[in-house]
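Asker: task: produce atomic coordinates for the following.
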Amino acid sequence: MDEVCSLLGVRPQTVYAYVSRGKIEVMTDPADSRRSLYRAEDASGLARRKKAGRKHETLAVNALFGSEPSIPTALCAFFRGRLYYRGQDAVSMAAAANLEEVARLLWDAEQPVDFSSPAALPSPGSGKPGRGVAFASLAALAATGHSTRGRLTRVLHGEAQSLVGQLANAFGARHGAKPLHLRFAQGWKQSAKVAELLRTAMVLLADHELTSSAFVSRIAASTGASLPACVLAGLTTLSGPLHGDASGQVAALFSEVERLGEDRVLAHYLSTGLPLPGFGHPLYPDGDPRAAALLALFEPPPVIARFIHKATQLTGLNPNIDVALAGLVAHHRLPTDAAFGLFATARSVGLLAHSLEQLGVGQVIRPRGRYVGPAPEASHGSVP
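Answerer: Below is the predicted model of the structure:
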């Protein structure tokens, strides 16, 4: 890694971004499974292209697509393959903290955070818990919400608490004053042991630095949009299968495994060169510590456990948090939309943290476009 960073003149995080975009191939070192090897030809070719021309527009494109994120934040960061919330190790926090305590840390709130909510969000249609109710209800709140401009931070914290609590209700948590993981367990008719797993998962999912959903929420906040609008903007982005709904792809994969067996499914994916959903992560080349922490607390169904083990052995890629989340849902037969519900509720804490932090900047985020279309027609009356 040090050699690649030196050759390209970038930080490790940028190298991970290049790997995720397919610009640099990576594999596990056969001599030491804790290390990763990067293809020298890819790194050298990328260095030549970078040296050939770093025009202004190239720098702008790179800033938007992951090369060098330019938005300063004190919320979340990665150090040596670990995730930190305001300098505190997220995995260590997940051993005992709940989402309310993480929210207080990320929001820099003076008072304890309370997500209790006596009533659910207004539920259009059938009112069946899930993302349909959550999104439609947030949209209604966003349409009538107050701008964040000119409001005290403690007032915004109060509104943020209410939003997260009501969002949990929309995904099936029971109303009441208990911490969210207990309310989810009660709403989904699960034991206290499962509630502990839900607590761990939500703490691990609360934030992940400047993701696409966090960026969108920050853009909305920079315009003075209401907090429900900021959360809605972020959650609709989170719902993409390449982001927060990746566990849905893993769930579909697990269904195949349970129907056809792990060997048959693995043979199909490996023989066709299809990537296995949920394995590998560009920011964690040595393995997603969030997944390892959650998977250590429960045993997925036997056929899925065998699949995870064999897939890791055959590909060298470790399961990421999406595998752990889908495995948790499969093991305890949670509701169909439970994985996304947990992810969305937990990550709404991070989205609100980014929105609140952005308010202190006082400047609208307005990237410039780099026009690549047809040349404009000549203006009427122009001189030839």
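
Asker: CA only for contacts and neighbour counts going forward, please
Answerer: OK.

Asker: okay, now the residue lying closest to Ser70 once chain neighbours are set aside: neighbour count?
Answerer: Once flanking residues are discounted, Ser70 sits nearest to Ala63: 6.6 Å by C-alpha to C-alpha, 6 or more residues apart in numbering. Using other C-alpha atoms under 10 Å, Ala63 has 15 neighbouring residues.

Asker: likewise for Lys51?
Answerer: Neighbour number of Lys51 under other C-alpha under 10 Å is 10.

Asker: and Gln313, by the same measure?
Answerer: 11.

Asker: what's in contact with the longest strand belonging to the chain?
Answerer: Looking across the chain with DSSP state E, the single longest strand is strand 32-38. Outside strand 32-38, the residues within contact range by C-alpha atoms under 8 Å, 6 or more residues apart in numbering are Met1, Val4, Ile24, Glu25, Val26, Met27, Thr28, Asp29, Pro285, Asp286.

Asker: which residues touch the first one?
Answerer: So the one you mean is Met1. Contacts for Met1 were tallied using C-alpha under 8 Å, 6+ apart; they are Pro12, Ser36, Leu37, Tyr38.

Asker: between which two of those residues is the distance greatest?
Answerer: Pro12 and Leu37 (13.2 Å; C-alpha to C-alpha).

Asker: pick out whichever of these two has more residues nearby.
Answerer: Remark: of Pro12 and Leu37, Pro12 carries more neighbours, 19 against 14, as counted by other C-alpha under 10 Å.

Asker: can you report how many residues lie near the closest residue to that one other than its chain neighbours?
Answerer: Of all residues not flanking Pro12 in the chain, Cys5 sits nearest, at 6.3 Å (C-alpha to C-alpha, 6+ apart). Close neighbours of Cys5, defined as other C-alpha under 10 Å, add up to 15.

Asker: could you do Glu68 as well?
Answerer: Using other C-alpha under 10 Å, Glu68 has 17 neighbouring residues.

Asker: from memory it sits against Thr14, does it?
Answerer: Yes - using C-alpha atoms under 8 Å as the test, Glu68 is close enough to Thr14 to be in contact (6.6 Å).

Asker: in helices, which of the contacts of strand 32-38 fall?
Answerer: Here DSSP state H is the test, and these give Val4 as lying in helices.

Asker: helices along the stretch 251-384 of the chain, start to end?
Answerer: Listed in chain order, the helices of the stretch 251-384 of the chain (DSSP state H, counting those that start in this stretch) span 262-272, 289-295, 302-315, 321-332, 338-359.

Asker: one more, please, to line up against the first structure:
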Amino acid sequence: MKTLWITAEEALARLGSKRQTLYANVSRGRIRAKPDPSDPRRSLYQSDDVNRLAERHAGRRQAAVVAAEAIRWGEPVLTTTISSIAGGKLFYRGHDAIALSEKASLEETAAFLWQSPEIIAIPAGEAAAGRTRLATTFALLAGRIDTDLPALGRRPLILKSEAALVLATVAAGLAPSREPLPLHERLAVGWARPEAADPIRRCLVLAAEHELNVSAFAARVTASSGAALSAATLSGLATLTGPRHGGAWLSVTRLAEQAASAGVREAIRDMLSSDGVVRAFGHRLYPAGDPRAKAIMASFDVPPLYITLAEAGEELLGEPANLDFSLAALAAAFDLPEDAPLVIFALARTVGWLAHAMEQVESGELIRPRAHYAGS
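Answerer: Below is the predicted model:
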């Protein structure tokens, strides 16, 4: 369904408030805004966000409705100090993630997000061959769950040490290596593309954490039960396999394949007709464009087909390329394996899942919402 954007005047009329209140709601993340393409000096405002606030102020919504909408791109529902998205930017513990990705490795990012006293060291490790990297990682994590202790009731320093071991387990499945190389180099060398190491590093850092996304929420729910960190990570990994989350890159490669044979405009038209959405473009939290995608694609020579696709997506849909698009473009640029975007994303996001799991354990709270029964 197409996102609707309205002018400030329309938003103010619906809200019945002053212009300063509108700006305050934007700064607090309650209303999304983006520059007006016809006049960069003006802004447009997300219609659904405005309507939601207008209804709340009018007192027409019950608490149950507010709670239900909160978990559908709605108001924040959990307190965190790990990351935030505001003003079209991604912040890791208050620091610009784009700036952090200029030099940091995933291991350094893990130490920063986990507030670890030292850089995380991941030893060499590789699992038995015969299965895909993803299937191998599922098996390795499942193997830990029987022996790992529950996370609840253990000191943060101990959990951080265990988190490093869980990350090493995931790395053994997704980035197997006989040498204790940095994780971005392990992937690049394992794929026989050493020249791709630095762009992969940047991808890993920028995909490590993204607020309360689907997989992070799943990891927190599991951790809130007191389960082991490996179990929380396994929950996140399972959620990542869905086509609307970690599998979104598949639609990007399919779009590129159609564009190569039928043309860019026709490929976008066909995907709109069949799927009703083109997942390669746009992100609800970044109305002006996904800054992660811009930073990643600035780190390598983007293939001409993907450049044309990005331009067409912005022209025809009004939405810039997103993170999924940039991961697919990276794989195409360096001729990486078909599952490379998922491997990079899963390895990176493991760091975020563990950060969320440890934060949830430390809070001591059980995530247990109520259900609204609508049956007979």
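
Asker: can you calculate the TM-score here?
Answerer: Remark: TM-score between the superposed chains equals 0.87 [TM-score structural alignment, normalised by the length of the second structure]; 360 aligned residues with a C-alpha RMSD of 2.7 Å.

Asker: sorry, back to before: next secondary structure after the longest strand of the first structure?
Answerer: helix 40-52 (DSSP states H and E).

Asker: can you spell out which helices and strands pack onto that next one?
Answerer: If you count contacts as 3 or more C-alpha pairs under 8 Å, 6 or more residues apart in numbering; DSSP states H and E, helix 40-52 of the first structure packs onto helix 2-8.

Asker: next one: the helix it packs on to chain centre, how far?
Answerer: Relative to the mean C-alpha coordinate of its chain, helix 2-8 of the first structure is positioned 27 Å out (C-alpha atoms, centre = their mean, to the nearest Å).

Asker: report the separation between Ala280 of the second structure and Glu118 of the second structure.
Answerer: Counting by C-alpha to C-alpha, to the nearest Å, the gap from Ala280 of the second structure to Glu118 of the second structure is 37 Å.

Asker: kindly report the same for Gly375 of the second structure.
Answerer: For Gly375 of the second structure, the distance to Glu118 of the second structure equals 53 Å [C-alpha to C-alpha].

Asker: list the buried residues of stretch 279-288 of the second structure.
Answerer: Arg279, Ala280, Phe281, Gly282, His283, Leu285, Tyr286, Pro287, Ala288 (16 or more other C-alpha atoms under 10 Å).

Asker: out of the residues you listed, the closest to Leu327 of the second structure would be?
Answerer: Nearest to Leu327 of the second structure out of these is Ala280 (C-alpha to C-alpha; 10.1 Å).

Asker: list the contacts of the counterpart of that closest one in the first structure.
Answerer: In the first structure, Ala280 of the second structure lines up with Gly278, judged by TM-score structural alignment. For Gly278 of the first structure, the contacting residues are Ala246, Ser247, Gln249, Val250, Pro319, Asn320, Ile321, Asp322, Val323, by C-alpha under 8 Å, 6+ apart.

Asker: dump those into TSV; add distance to Ser226 of the first structure as well.
Answerer: Shown next, in TSV, are the contacts of Gly278 of the first structure (distance: C-alpha to C-alpha, whole Å):
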residue	distance to Ser226 of the first structure
Ala246	28
Ser247	29
Gln249	32
Val250	34
Pro319	37
Asn320	33
Ile321	30
Asp322	30
Val323	34
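
Asker: now Ala177 of the first structure, nearest residue through space, not along the chain?
Answerer: Ser116 (4.3 Å).

Asker: to which residue of the second structure is the one you found aligned?
Answerer: Under TM-score structural alignment, Ser116 of the first structure pairs with Pro123 in the second structure.

Asker: okay, now that match: neighbour count?
Answerer: Neighbours around Pro123 of the second structure, by other C-alpha under 10 Å: 18.

Asker: same thing with Gln360 of the second structure?
Answerer: The number of residues packed around Gln360 of the second structure, counting by other C-alpha under 10 Å, is 25.

Asker: swap in Arg202 of the second structure?
Answerer: With other C-alpha under 10 Å as criterion, Arg202 of the second structure counts 24.

Asker: quick one: map it onto the first structure.
Answerer: By TM-score structural alignment, Arg202 of the second structure lines up with Thr200.

Asker: helix or strand for that match, which one?
Answerer: Per DSSP H and E: Thr200 of the first structure is located in helix 192-205.

Asker: what residues of that helix count as buried?
Answerer: Val194, Ala195, Glu196, Leu197, Leu198, Arg199, Thr200, Ala201, Met202, Val203, Leu204, Leu205.

Asker: nearest to Gly350 of the first structure, of these?
Answerer: Leu205 (8.7 Å).

Asker: that closest one is in contact with Gly341, isn't it?
Answerer: No - if you go by C-alpha under 8 Å, Leu205 of the first structure and Gly341 don't touch, sitting 11.4 Å apart.

Asker: in JSON lines: the helices of the stretch 251-384 of the first structure, plus distance to Ala77 of the first structure.
Answerer: Listed next are the helices of the stretch 251-384 of the first structure as JSON lines, based on distance: least, C-alpha to C-alpha, whole Å:
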{"stretch": "helix 262-272", "distance to Ala77 of the first structure": "33"}
{"stretch": "helix 289-295", "distance to Ala77 of the first structure": "14"}
{"stretch": "helix 302-315", "distance to Ala77 of the first structure": "26"}
{"stretch": "helix 321-332", "distance to Ala77 of the first structure": "17"}
{"stretch": "helix 338-359", "distance to Ala77 of the first structure": "13"}
